[in-house]
Structures are given as C-alpha cells and as structure tokens.
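**Q** after the sequence you'll find the predicted model.
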Amino acid sequence: MMNERWFNTNNLSTSLNLTMKHWNAFLSKR
C-alpha cells in the first residue's frame, strides 16, 4: 500500500510540474 501511495504522490507532483511548465510558457507568451 505504501508503494501505491508513493506512486500517487509522485504522479501528482509530476502533473503539477507539467502544469507549472505549461503556465510558465503561457505567461511568457503574453
């Protein structure tokens, strides 16, 4: 169960990083 929880947390942080990169690119274009 710990492994599954870690995977979910890691997946969340990864998607968060992608979102931040997306926003940075969006803000840079403006």
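**A** Received it, and whenever you're ready, just let me know what you need. Numbering: from 1, shown residues only.
**Q** contacts, neighbours, all on C-alpha from now
**A** Will do.
**Q** where do the helices sit along the chain?
**A** Using DSSP state H, the helices of the chain run over 2-29.
**Q** next up, a structure to set beside the first:
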Amino acid sequence: MRSFWSSIAELHQRSMVLTLFIHLLLVISC
C-alpha cells in the first residue's frame, strides 16, 4: 500500500512540473 501512495505522489509531482512547463511555453509563445 505504501508503494501505491508513493507512486501517486511521484505522478502528482511530475504532473505539476509538466503543467508548469506547459504554462511557461504558453507564456513564451504569447
């Protein structure tokens, strides 16, 4: 069960970084 939660936390962190990266790209393109 612990590994399950840790993997979810990792996914969440990655998605957050991905959204930040996309926002940066949008700002640069505009």
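**A** Great, that's in hand. Model, not experiment: these values are computed from the prediction.
**Q** look up how far L18 of the second structure lies from I8 of the second structure.
**A** I8 of the second structure sits 15 Å away from L18 of the second structure, going by Cα to Cα, to the nearest Å.
**Q** S7 of the second structure too?
**A** 16 Å.
**Q** same check on L24 of the second structure?
**A** For L24 of the second structure, the distance to L18 of the second structure (Cα to Cα) stands at 10 Å.
**Q** how much space is there between L20 of the second structure and M1 of the second structure?
**A** 29 Å.
**Q** the two: which is more packed in?
**A** Relative neighbour count places L20 above the other of L20 of the second structure and M1, with 12 against 5, counting by other Cα atoms under 10 Å.
**Q** what does that one align to in the first structure?
**A** Matched by TM-score structural alignment, L20 of the second structure corresponds to K21 in the first structure.
**Q** so which residue is smack in the middle of the second structure?
**A** Ranked by distance to the mean C-alpha position of the second structure (Cα atoms, centre = their mean), the top residue is S15 at 1.9 Å.
**Q** and that one, how far from I28 of the second structure?
**A** Noted for S15 of the second structure: a distance of 20 Å to I28 of the second structure, by Cα to Cα.
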